[in-house]
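*Asks:* output the structure for:
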Amino acid sequence: MRHRRKPWSEAEMANNKALVTNPTENKGKWNEVFGNDNPIYVEIGCGKGGFLSEMSKLYPNINFIGMEKEDQIVAAALKKSRESGVGENIRFMVENVANINEIFETGEVERLYINFCDPWRQRKKWAKRRLTHRNFLNLYEVLFGEKGGEVFMKTDNQPLFDFSLNEIADKGWRLHNISLDLHNSDYEGNVMTEYEKKFSEMGQPIFRLEGYFNKLPDDLEKKDE
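*Replies:* You can find the predicted model right below:
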């Protein structure tokens, strides 16, 4: 769905330094973009940027990148982040996740966030469009490489969540911190997205999971030491 062009969007995208206009040129050099070697976390489908803006303020030693394929949504995210007073550890780009390995070098990204993505339930063949389909998981495996990485997912859609659990498990990834009702769980440190606030107010449970490729969750690594 195309979003109506906002009168302020062109100026926002032209003047906001958080926008990366040619992301493929930074492949293997994102540390230069941020001016440090801090870990890089990417949100696929960042929406209006509320989640990443809050995360960037809570974790100043992490570099956050929002990826969204609609330029008007990215403009809204840029505006949100600017008005939120974020620091230098956040960037946005207009890009499709299918190009993720043309944008980042293997091992350059440590974590992906997939928050309230399209469940693509209308037609059975559309399952391949889901961001947790094994075809996308294959892309993420290339992205993470031997170093390993993690995918954190939240959704209000239980069929999508069940599908994601099965796809991730079938790929041999480790599943961790699975929640069938996040806001009534013991999980701490949750930062809500715009959609999450809306669905929560409607009384809908929020589903959450963490998938780990080629690595252990931090709390399990500590137990093994």
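
*Asks:* could you use CA atoms for every contact and neighbour count after this?
*Replies:* OK.

*Asks:* in this protein, mark out all the helices, start to finish.
*Replies:* 9-15, 30-34, 50-58, 71-84, 100-103, 134-144, 158-170, 194-201, 218-224 (DSSP state H).

*Asks:* flag every buried residue along the longest one.
*Replies:* Residues of helix 71-84 classed as buried under the neighbour-count rule (16 or more other C-alpha atoms under 10 Å) are 71-82.

*Asks:* check stretch 49-58 too.
*Replies:* So, applying 16+ other C-alpha under 10 Å, buried residues of stretch 49-58: 49-57.

*Asks:* correct me if wrong: Ile206 contacts Asn184.
*Replies:* No - in this structure, Ile206 is not within contact of Asn184 by C-alpha atoms under 8 Å, at 9.2 Å.

*Asks:* who's more crowded, these two?
*Replies:* Ile206 (22 against 10; other C-alpha atoms under 10 Å).

*Asks:* so what touches stretch 44-58?
*Replies:* By C-alpha atoms under 8 Å, 6 or more residues apart in numbering, the residues outside stretch 44-58 that reach it are 43, 62-69, 73-74, 76-78, 80-81, 84, 86-87, 89-90, 97, 112-115, 117, 191-194.

*Asks:* go again with 6 Å.
*Replies:* 66-68, 73, 76-77, 81, 114, 193 (C-alpha atoms under 6 Å, 6 or more residues apart in numbering).

*Asks:* one more to line up against the first:
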Amino acid sequence: MRLRNKPWAMPLIQAHPEFITVRPAGLQGQWQAKFDQARPLFLEVGSGKGKFITEMAQAHPDQNFIALEIQDVAIAYILRKQVELQLPNLQLILGDGADLTDYFAPGEVDGVFLNFSDPWPKTRHEKRRLTYKTFLDQYKAIMKPDGVLQFKTDNQGFFEFSLVSMNNYGMHYELVALDLHRDPRVSDNIETEYEHKFSAKGGRIYELVAHF
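*Replies:* Presented below is the predicted three-dimensional model:
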């Protein structure tokens, strides 16, 4: 969902280069230098307004996190939180999830989060889905060999497509949850804004955790 334009968004982004990178191409292998210290690095592709990634950074101070968003207004909401929180293990990117190999070096990332990505429900748009094989190529390229991909959605069709896509790619599943919030195997789930609202109404959340 595209957010309504906010006149404060771009001025805020331009004022805080210490937290956000607007032109990430060419920085492969250099991301750890943007944090106060090197730690395992995790990337969320499509971070929305940032509830998930900021709470992850707070809950796991022994890890570094990057929020990547293509919408300037969405990333500005995350930046506004980060300006307030000043988390040393959180950085932001205004960029495109289709260009990850231009942003990150091979094996630079320890894990990737895909939370409630656009399901692109029409068959002719399946190549735009973030679990399509060309996107899986990119995650595999930038992640360490033991890196983990975590995917959450409320869309059953998108979940089923992703399950087949990852299986056909040869990925191995660590978790397949058909009802995440009622799954006894999961005790540390951090919600996105959308997830919180949707599940509060009784909606079902699906999750896949897999590695290459």
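
*Asks:* state the distance from Lys198 of the first structure to Met192 of the first structure.
*Replies:* 10 Å (C-alpha to C-alpha, to the nearest Å).

*Asks:* Provide a list of residues in contact with the spatially most central residue of the first structure.
*Replies:* Nearest to the geometric centre of the first structure sits Glu43, at 2.0 Å (C-alpha atoms, centre = their mean). Residues near Glu43 of the first structure by C-alpha under 6 Å, 6+ apart: 66, 112-113.

*Asks:* these in strands, which ones?
*Replies:* 66, 112-113 (DSSP state E).

*Asks:* reformat those residues as CSV; add distance to Asp162 of the first structure.
*Replies:* Putting these into CSV (distance: C-alpha to C-alpha, whole Å) gives the following:
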residue, distance to Asp162 of the first structure
Gly66, 25
Leu112, 19
Tyr113, 17
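
*Asks:* can you say which of those are buried?
*Replies:* 66, 112-113.

*Asks:* circling back to that earlier point, so Lys198 and Met192 of the first structure - more neighbours on which side?
*Replies:* Met192 (18 against 12).

*Asks:* counting neighbours, what do you get for Asp219 of the first structure?
*Replies:* So Asp219 of the first structure, with other C-alpha under 10 Å, has 8 neighbours.

*Asks:* residue in the second structure paired with it?
*Replies:* In the second structure, nothing lines up with Asp219 of the first structure, judged by TM-score structural alignment.

*Asks:* what's the distance between Asp219 of the first structure and Tyr41 of the first structure?
*Replies:* Following C-alpha to C-alpha, the distance that separates Asp219 of the first structure from Tyr41 of the first structure is 19 Å.

*Asks:* what does stretch 158-165 of the second structure contact?
*Replies:* Contacts of stretch 158-165 of the second structure (C-alpha under 6 Å, 6+ apart): 119, 131.

*Asks:* wait, isn't Asp156 of the first structure in contact with Met202?
*Replies:* No - shown here, Asp156 of the first structure and Met202 do not form a contact pair, counting by C-alpha atoms under 6 Å, at 10.9 Å.

*Asks:* so those two - more neighbours on which side?
*Replies:* Asp156 (22 against 9).

*Asks:* now do the contacts for that one.
*Replies:* Contacts of Asp156 of the first structure by C-alpha under 6 Å, 6+ apart are 206-207.

*Asks:* residue in the second structure paired with it?
*Replies:* Under the alignment (TM-score structural alignment), Asp156 of the first structure maps onto Asp154 of the second structure.

*Asks:* measure its match to Tyr206 of the second structure for me?
*Replies:* Distance, Asp154 of the second structure to Tyr206 of the second structure, using C-alpha to C-alpha: 6 Å.

*Asks:* next, the distance between the ends of stretch 168-187 of the first structure.
*Replies:* 21 Å.

*Asks:* ok, residues contacting that stretch?
*Replies:* Here stretch 168-187 of the first structure makes contact (C-alpha under 6 Å, 6+ apart) with 205-213.

*Asks:* then stretch 203-210 of the second structure?
*Replies:* Under the criterion C-alpha under 6 Å, 6+ apart, residues 148-154, 172-180 lie in contact with stretch 203-210 of the second structure.

*Asks:* now, the most widely separated pair of those residues?
*Replies:* Of all pairs drawn from the contacts of stretch 203-210 of the second structure, the greatest distance, 21.6 Å, lies between Asp154 and His172 (C-alpha to C-alpha).

*Asks:* quick one: neighbours of Tyr173 of the second structure, just the number.
*Replies:* 16.

*Asks:* same check on the one 4 residues further on?
*Replies:* The local packing of Ala177 of the second structure (other C-alpha under 10 Å) involves 18 other residues.

*Asks:* cool, Asn166 of the first structure as well?
*Replies:* Using other C-alpha under 10 Å, Asn166 of the first structure has 15 other residues around it.

*Asks:* for it, give its distance to Thr132 of the first structure.
*Replies:* 10 Å.

*Asks:* cool, and Ala75 of the first structure?
*Replies:* Note on Ala75 of the first structure: its distance to Thr132 of the first structure, by C-alpha to C-alpha, is 26 Å.
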